[in-house]
Every structure is written in structure tokens, then in C-alpha cells.
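Novice: fold the following, please.
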Amino acid sequence: MRILLVEDDRQLAEGLKQSLKMEGFAVDLVENGKDALHATVVAECDMVILDLGLPDIDGIDVLKTIRKQKKTIPVLVLTARDSTQDKILGLDYGADDYLVKPFEPSELFARLRVFERRLGTASSSLIEIGQVCLDTASHSVVLDGEQVDASRREYMVLKALMENSGRIQSREQLESKLYEWGEEIASNVIEVHIHNLRKKLPPQFIKTIRGVGYSVNKA
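Specialist: The predicted model follows:
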């Protein structure tokens, strides 16, 4: 999953970005409302983490505009504004969730997993297809009860495929879930990840739809 993080506190933003990457998210960071609104139009993202105290545009106005642009993208407000009225205002203007700073990262990650389940096909942190079980809470892959040794990017590719089981994911779609703006991407990087995963998973678990992309069929 690809997150747009809108946060003007550079130290907090960089720390949060690294933590989210460790949780298996691709993260694009902007520091003001203008760039946030531009990003939601031109860039592909699956969810937004939005600070309200931005230097140029109030976060509530950013939220209202996002809702006009993309009515269904999940938005989690992450802010120091902790009054009941602020929370009501944020939720009324379209936030899907509201978390007050300071916060426990584990709570933020749990709330983002709820967004992931809503966007994908899983109803819990466990996604089980055939002999393969992927746990989005522990970032682990298990095959027939045995842990599979997968790199972070291999895990992210497999998660994207299993969350969208029965639906074809193009190379471009998979790249967008793994890499951030400005990262150099080798032309065959997805093919390499798929090749490595196939050596660790049952034969034909990941199918190639020639000229289109890849898919994992529902069990």
C-alpha cells in the first residue's frame, strides 16, 4: 500500500516515514497543503495521513478538497488538535479516522491495517489462500505451517497480490505499492521479486498473465 504523508514537522515526518516503511508501506512525504492537493491529483496513493496544522492551508480545508477530488480514498487525520469539537469537525468533513499526537505508533499501524482490509479482500490481519498464510500484523509469510524467509519488498509484492486475489495486478501497479517518488526502479525489478517468491511458494501460486501482469487466484 502507498501512503501520502502530509506533515510539516520534519523530524516527526522522517521518523514516521521510516517506521511506515518498516511496516511494509511505500510512503511519499509532503510538508504543506498545496503539495498535498497536487499529489492527490497527479500521484497514485492508497491512503492519506494528514496533519491539520499545515503552514499554508488549514488541514480541514485540505481534507474538504480531497473529498471533492477523491471521495473514497481513506484519510487518517494525525494532529495535535485534541478537543472533542476538533475531532467532530474532522470526522464530519470526511476523515475516516482521527488520531491525536502524541500517539503510539502501534496504534497508528493498527488503524492503517483497518484501511488496508477495507481496500483489499481480507477481513482480518490474516490472508489465507491455499497453503499460504500472510499476516499483515507480524509481516510474516507461512507455508504449510513453516515460516517463509521473504525480504521486505518480496513481502510487499506478495501482500499486494494476495490482498487482490482474483484480480490482475500490472507491473506498474505493483511498483506503485513498493517505491516512492524519485526512487530509481530497474526495469525488471518486479520480475525479480516474483521469481524469488516463486522459488519459495507452491508451483503456480503466482500466475503470469502474459502482457498484462500477475495474479493469485482465490482458494
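
Novice: could you use CA atoms for every contact and neighbour count after this?
Specialist: Noted.

Novice: now the strands for this structure?
Specialist: Using DSSP state E, the strands found in the chain span residues 2-6, 26-30, 47-50, 75-79, 97-100, 126-129, 132-135, 140-143, 146-148, 207-209, 213-215.

Novice: Lys199 is nearest to which of the ones you listed?
Specialist: strand 146-148 (10.6 Å; C-alpha to C-alpha).

Novice: can you give the contact residues for the closest one?
Specialist: Ser140, Val141, Val142, Lys200 (C-alpha atoms under 8 Å, 6 or more residues apart in numbering).

Novice: quick one, longest helix in the protein?
Specialist: helix 105-119 (DSSP state H).

Novice: Leu50: how many residues sit nearby?
Specialist: Counted by other C-alpha atoms under 10 Å, the residues lying close to Leu50 total 28.

Novice: right, I mislabeled it, should have said Asp9
Specialist: Neighbour number of Asp9 under other C-alpha under 10 Å is 12.

Novice: with the one 3 residues further on instead?
Specialist: Counted by other C-alpha under 10 Å, the residues lying close to Leu12 total 10.

Novice: ok now do the nearest residue to Leu134 once chain neighbours are set aside, which residues does it touch?
Specialist: Among residues not flanking Leu134 along the chain, Val141 sits closest, at 4.6 Å (C-alpha to C-alpha, 6 or more residues apart in numbering). Neighbouring residues of Val141 by C-alpha under 8 Å, 6+ apart: Val132, Cys133, Leu134, Asp135, Gln147, Val148, Asp149, Ala150, Tyr155.

Novice: I have a second one here; can you model it like the first so I can compare?
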Amino acid sequence: MRLLLVEDSDRLTELMKETVHGAGWRIDAVSTAEDARNALKNSEHDLLVLDIGLPDGNGLDLLREIREADTDLPVLIVTAMGDVDSRIAGLDAGADDYLAKPFHHREFLARCRALARRSGSGTTPVLTAGHLRYDPATASLSCDGTAIQLPPRERQLAELLMREVDRVVSKRRLETALSEFDEILSTNALELAVSRLRKKFAEVPAGAVIETVRGIGYMLRTVG
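Specialist: Sure, this is the predicted structure:
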């Protein structure tokens, strides 16, 4: 799952990035409504996490724009304005859920998962390849029922390759999908992630191997 966070607090942004990465999801973070408009226009996201008080305007105005454009992107408002009137205003403007600051990171993740289930984003289908099983709803990878522990980037790479099992995925597509606005994934970083994931699959064994298609990209191929 890929989130877009619109939040002008640097400290909270870093904390939420850590939380989202720990869940195995990706996150793009911007601090203004204008940057959010550009992000929504140029990238695909599964969930928008929106603060109301932004440097260049009210987050509710941005939310109304999104709904007027007839998009069904799930929106979670995260704000310090937690009174009843503010909650009602946010929900009436088109938010799917509302979370008042301060909040516990586990509750934040639970609300994100609930919105993903409600919209169908990032939850279906459970992916399989060889002996591997990946559940996007929980970002969990297993082999024959045994959990495989991976760092977030390698877990995301496994998901991307398993979505296209037995088909070639280009390097450019993988680099773009694994990048975030403040960190563009380099070719070397992608190759290192592939190497580590390939080694982990061989150790299990996974019943699937990552093949390099020279000059194009990579393919997860089922074997045996």
C-alpha cells in the first residue's frame, strides 16, 4: 500500500514515515496543499492522510476539490482539531475517517488497514508464487506457513514481483514504485535489494527464483 501524507510538521512526518515503513508500506510526504495536488496528479496512491491546517490553505478545501473531481481515494484526516464540530466538518467534506492528535501509532495503522479493506486497496488478492504467500493487508510474507522476515524495501520488492509472477518487470518500473518523493531509488540500491531477496528465497527454499532479464529488468519465476 502506498500512502500520501500531507502534513507540515517535520517531526510528525518523520514519526509517521517510521510507522508506515515498519508496516511494510510506502509513503510520500508533502507539506502543502499545492504539493499534494501535484502528487495526486503525478502518482497513484491507495490512501491520503491529510492534516487540516496547512501553510497554504485549509486541508478541507483540498478535500472538497478531491471529492468534486469524483475520486474515491480513501482519506484519513489527522489533525489536532478533535472537537465534535471539527470532526463533523471533516466527514461532511468527504473524509472517510478522522483521527485526532495525539494518537497511538497502532491505532493509526489499524485505521489505515480498515480504510484499505473498505476500498479494496492493498488487500486482495493474497499473492502466491511457488511456496510463497504474501498478504498485502498485513504486509506479511511466508513460505509454507513460516513467516519470512524482511526489511521494508525487500518486502515491497517481493510484493511487486509476486504481482507479476512469471512476467518481466522493468527496472524503471521497480525503481519508480520503490521510490518516495524524498528518496529516489538508485539502480545500485535496486540491484542490492534484488540480491538480498534472491538469497533469502534460496535459503527457504521458496519454489520461485528471481531471474535477471539483461537490459530490461527482473522476473520471479516459479520452479519445481
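
Novice: TM-score for this pair?
Specialist: Superposed pair, TM-score by TM-score structural alignment, normalised by the length of the first structure: 0.76. Supporting alignment: 214 aligned residues with a C-alpha RMSD of 3.4 Å.

Novice: still contacting in the second structure, which of the contacts of Val141 of the first structure?
Specialist: Retained contacts for the contacts of Val141 of the first structure in the second structure, judged by both residues aligned by TM-score structural alignment, their matches' C-alpha atoms under 8 Å, are Val132, Cys133, Leu134, Asp135, Gln147, Val148, Asp149, Tyr155.

Novice: list the contacts of the helix ranked longest in the second structure.
Specialist: Ranked by residue count under DSSP H, the longest helix found in the second structure is helix 187-203. For helix 187-203 of the second structure, contacts defined as C-alpha under 8 Å, 6+ apart pick out Arg153, Glu154, Leu157, Ala158, Lys171, Leu174, Glu175, Gly207, Ala208, Val209, Ile210.

Novice: swap in 7 Å and give it another go.
Specialist: With contacts defined as C-alpha atoms under 7 Å, 6 or more residues apart in numbering, helix 187-203 of the second structure is touched by Glu154, Glu175, Val209, Ile210.

Novice: ditto for stretch 43-50 of the first structure
Specialist: Contacts of stretch 43-50 of the first structure (C-alpha under 7 Å, 6+ apart): 1-7, 73-78.

Novice: closest one of the residues you listed to Gly120 of the first structure?
Specialist: For the contacts of stretch 43-50 of the first structure, the nearest to Gly120 of the first structure is Met1 (9.9 Å; C-alpha to C-alpha).

Novice: so who does that closest one touch?
Specialist: Counted by C-alpha under 7 Å, 6+ apart, Met1 of the first structure has contacts Phe25, Ala26, Asp46, Lys177.

Novice: highest neighbour count among the residues you listed?
Specialist: Ala26 (25 neighbours).

Novice: please tell me how far the residue of the first structure positioned farthest from its centre sits from Val41 of the first structure.
Specialist: No residue in the first structure sits farther from the centre than Gln85, which is 28.8 Å out by C-alpha atoms, centre = their mean. As judged by C-alpha to C-alpha, to the nearest Å, Gln85 of the first structure and Val41 of the first structure stand 29 Å apart.

Novice: that older thread, in a markdown table, list the contacts of stretch 43-50 of the first structure along with distance to Asp97 of the first structure.
Specialist: Below are the contacts of stretch 43-50 of the first structure laid out as a markdown table (distance: C-alpha to C-alpha, whole Å):
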| residue | distance to Asp97 of the first structure |
| --- | --- |
| Met1 | 17 |
| Arg2 | 17 |
| Ile3 | 15 |
| Leu4 | 15 |
| Leu5 | 14 |
| Val6 | 15 |
| Glu7 | 16 |
| Ile73 | 12 |
| Pro74 | 8 |
| Val75 | 7 |
| Leu76 | 5 |
| Val77 | 6 |
| Leu78 | 9 |
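
Novice: show me which of those are buried.
Specialist: 1-7, 73-78 (16 or more other C-alpha atoms under 10 Å).

Novice: okay, now the aligned partner of Leu52 of the first structure in the second structure: neighbour count?
Specialist: In the second structure, the residue matched to Leu52 of the first structure (TM-score structural alignment) is Ile52. Close neighbours of Ile52 of the second structure, defined as other C-alpha under 10 Å, add up to 23.

Novice: so what's Ile52 of the second structure closest to, chain neighbours aside?
Specialist: Using C-alpha to C-alpha, 6+ apart, the nearest residue to Ile52 of the second structure is Gly59, at 4.0 Å.
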